[in-house]
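Trainee: one predicted model, sequence on top.
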Amino acid sequence: MPGDRVLAGIALRLLAIFFLSTMSALVKLAESRGATLFETMFWRQACALPVVLAFVARGPGGLGSLRTTRLRGHLARSMVGVVGMVFTFGAVLLLPLAEATTFQFTVPIFATILGALVLRERTGIQRWSAVLVGFAGVLVVVQPGSNDVPVGGAIVGLLAALFVALVAILLRQLRDEPSGTTVFWFSTLTLPLIAIPYAFHLKAHDLLTWANLAAIGIVGGMGQLALTGAAKMAPVSSVVPMDYSGLIWATLYGWLLFGMLPTPMTWVGAPIIIASGLFIVWREQRLGKQQTATAAPED
């Protein structure tokens, strides 16, 4: 039943956010054990590949579904995605987990801006107002001039959200490709690029650190597959609100692993950013229904 698929999509999205929040905590933990940014990025992609291949092999068409005629599109998505990964992992390393997660909630805000500027989508005063409210929430979290949240880390966190929104736009052009195929080409095309700087940062580690690096890739790959699966099962407006559960996991991991809790102003600013994002998602859903009703043929 359609309702069952929506519930399954919501459950998958919650699982995906748990996996990706766990990956962020493992990235920060690996850095505390001496791993560098490019090491974590390389093993994130390398160890995700077996997970993705196993997923694809069990699906329709098996490994043959990896063949594609959209290599240029996958290449563009991968180039933007790898830059976004630098900023995403960089934000996790520069900021407490809760604050790094909070800046990810600005993705709908950037998606609105990019939709208007790049795709020439019509954006009304209500959505622009939501964008302004969202950035007001960012200012509440950052508190320019205070030392609670580094401004440099906040900028990296916002750039990470911007590139996630850019990837979402590029993925629209690949929506006819199976999700496993898209994830496979992202890992495969970016590995050689990441391997170049990684070659200059080769380091010896103990067994626990290597296990940590491997876990980043395995958990990250599972999270990415769950994320794409949720998008296929349920409307975006139904599953996106589940993303805010990431703040719970980030707070828990930050406290358990690093003895850090969100700043008081993060608790004030995060709901403002979340409310802005939810309004944008609700507004897009409402406009989509109106357009469908307008386009429907008369009886």
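Mentor: Perfect, thanks for sending it.
Trainee: CA atoms for contacts and neighbours, from now on please.
Mentor: Noted.
Trainee: strands of this protein, start to end?
Mentor: Taking DSSP state E as the criterion, the chain carries no strands.
Trainee: which stretches of it form helices?
Mentor: For the chain, the helices defined by DSSP state H cover 2-32, 37-57, 71-94, 97-104, 107-117, 125-142, 151-172, 179-198, 207-233, 236-239, 246-258, 264-295.
Trainee: put this beside the first:
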Amino acid sequence: MPRSTAMTLSPRERRLGYAFALAAITIFSLQDGISKHLGQLYPPVFVTMIRYWAFAGFALVLAQRVRGGIPATAHSKAPWLQIARGALLALQIVLAITCFAVIGLARTQAIFAATPLVATVLSVVILGERASPLRWGAVLLGFLGVLLILKPHGDFFDMTVLLAVLCAFMFAVYVVLTRMAGRLDPPLTSFFYTGVAGCAVICLIGPFYWSQLAPLDWGWMATLCLTSVTSHYLLIKAYNILDASAVQPLSYLSVVYASIMGPVIFHETVHLSTYAGAAIVVAAGLASIWSEPRTI
């Protein structure tokens, strides 16, 4: 939980919090680009498993440093809920890497931008949360933006883009499960299960997809692991200072980064409708965030 609210933050603390958040989101985007590169060459399950080794190691190190160590951190009032959300995220990452490789980085991230809107709907249905008319309007607008992104070009509709829709839905479910877990367990416990449970699940299937990495790609894999640990650490630092509602709008920068990396680095062809749809989805997401009730 943030240690202070926006009302008590000094300008220096606020700048530091946003610097941590911006750095984390930038590194997450670099991580996506490396994942796309490796996912085009090796099975996404294999890439995810190696990445989770670093992620789980980082979670264990953090748990060991707190009072009570790993046993205290691993103690949960809802262990099966924590395991379920950890497993779901691991599988979602496998599908996300597949989407980056098959659909393209820019188009996939444009669809992923709708995740908070899907989470809004699921939170109302599953958690019984209330949404204002403005938020419902933002959800409707965002879904129209997604339809524009999915718009067939010519007479051909690429069915593979539905994988990105499924992936966004999976992450929205993960967000809702995380909110449920947050009502019962502290954030570090949830983070612990995200890394360790996810690693355990992916290691059940990852070895069957073991591949021989080229020497250069070992360097890319090491960089992927480093970015995974660094980005999560920086995000934790950001949340120690800022409220989640302050950090969330910055996450839409990943769409901007992807729209640059996709065409420039990976030579993806991105149609104007994708950019227009992404702009609509991002605008709807920001409107949804700003319409949330604030607690002082």
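Mentor: Nice, thanks for sending it over. From a predicted model like this one, the values you see are computed outputs, not experimental measurements.
Trainee: care to give me the TM-score?
Mentor: Once superposed, chain against chain, the TM-score is 0.85 (TM-score structural alignment, normalised by the length of the second structure); 286 aligned residues with a C-alpha RMSD of 2.6 Å.
Trainee: if we can go back for a sec, mean neighbour count and distance to Ser65 of the first structure for the helices of the first structure - can I get that in a markdown table?
Mentor: Listed next are the helices of the first structure as a markdown table, based on neighbours: other C-alpha atoms under 10 Å; distance: least, C-alpha to C-alpha, whole Å:
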| stretch | mean neighbour count | distance to Ser65 of the first structure |
| --- | --- | --- |
| helix 2-32 | 21 | 23 |
| helix 37-57 | 21 | 8 |
| helix 71-94 | 19 | 13 |
| helix 97-104 | 27 | 32 |
| helix 107-117 | 20 | 30 |
| helix 125-142 | 18 | 39 |
| helix 151-172 | 20 | 18 |
| helix 179-198 | 19 | 7 |
| helix 207-233 | 21 | 15 |
| helix 236-239 | 18 | 25 |
| helix 246-258 | 18 | 32 |
| helix 264-295 | 17 | 31 |
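Trainee: output the ones you listed as a markdown table; include the columns distance to Gly64 of the first structure.
Mentor: Formatted as a markdown table, the helices of the first structure follow (distance: least, C-alpha to C-alpha, whole Å):
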| stretch | distance to Gly64 of the first structure |
| --- | --- |
| helix 2-32 | 25 |
| helix 37-57 | 8 |
| helix 71-94 | 15 |
| helix 97-104 | 35 |
| helix 107-117 | 33 |
| helix 125-142 | 43 |
| helix 151-172 | 21 |
| helix 179-198 | 10 |
| helix 207-233 | 18 |
| helix 236-239 | 29 |
| helix 246-258 | 35 |
| helix 264-295 | 35 |
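Trainee: Leu63 of the first structure: which of those helices is closest?
Mentor: Of all those, helix 37-57 sits nearest to Leu63 of the first structure, with 5.0 Å by C-alpha to C-alpha.
Trainee: helix 2-32 and that closest one, what's the angle between them?
Mentor: Between the axes of helix 37-57 of the first structure and helix 2-32, defined by axes from the mean of the first three to the mean of the last three C-alpha atoms, to 10 degrees, the angle is 150 degrees.
Trainee: helix 37-57 of the first structure - contacts with which helices or strands?
Mentor: Here helix 37-57 of the first structure touches helix 2-32, helix 71-94, helix 179-198, helix 207-233, going by 3 or more C-alpha pairs under 8 Å, 6 or more residues apart in numbering; DSSP states H and E.
Trainee: mind checking these for the one nearest to Thr112 of the first structure?
Mentor: Closest of these to Thr112 of the first structure is helix 71-94, at 17.9 Å (criterion: C-alpha to C-alpha).
Trainee: and Val61 of the second structure, how far is that from Leu38 of the second structure?
Mentor: Remark: distance between Val61 of the second structure and Leu38 of the second structure (C-alpha to C-alpha, to the nearest Å) = 27 Å.
Trainee: oops, could you answer that again for Thr8 of the second structure instead?
Mentor: Relative to Leu38 of the second structure, and taking C-alpha to C-alpha, Thr8 of the second structure is found at 44 Å.
Trainee: Ala96 of the second structure now?
Mentor: 12 Å.
Trainee: next, count neighbours for the closest residue to Val161 of the second structure other than its chain neighbours.
Mentor: Distances taken as C-alpha to C-alpha, 6 or more residues apart in numbering place Ile103 nearest to Val161 of the second structure, at 6.3 Å, with adjacent residues excluded. A count of nearby residues for Ile103 of the second structure, using other C-alpha atoms under 10 Å, gives 20.
Trainee: quick one: map Ile103 of the second structure onto the first structure.
Mentor: Following TM-score structural alignment, the counterpart assigned to Ile103 of the second structure within the first structure is Leu95.
Trainee: how about His267 of the second structure?
Mentor: Using TM-score structural alignment, His267 of the second structure pairs with Gly259 in the first structure.
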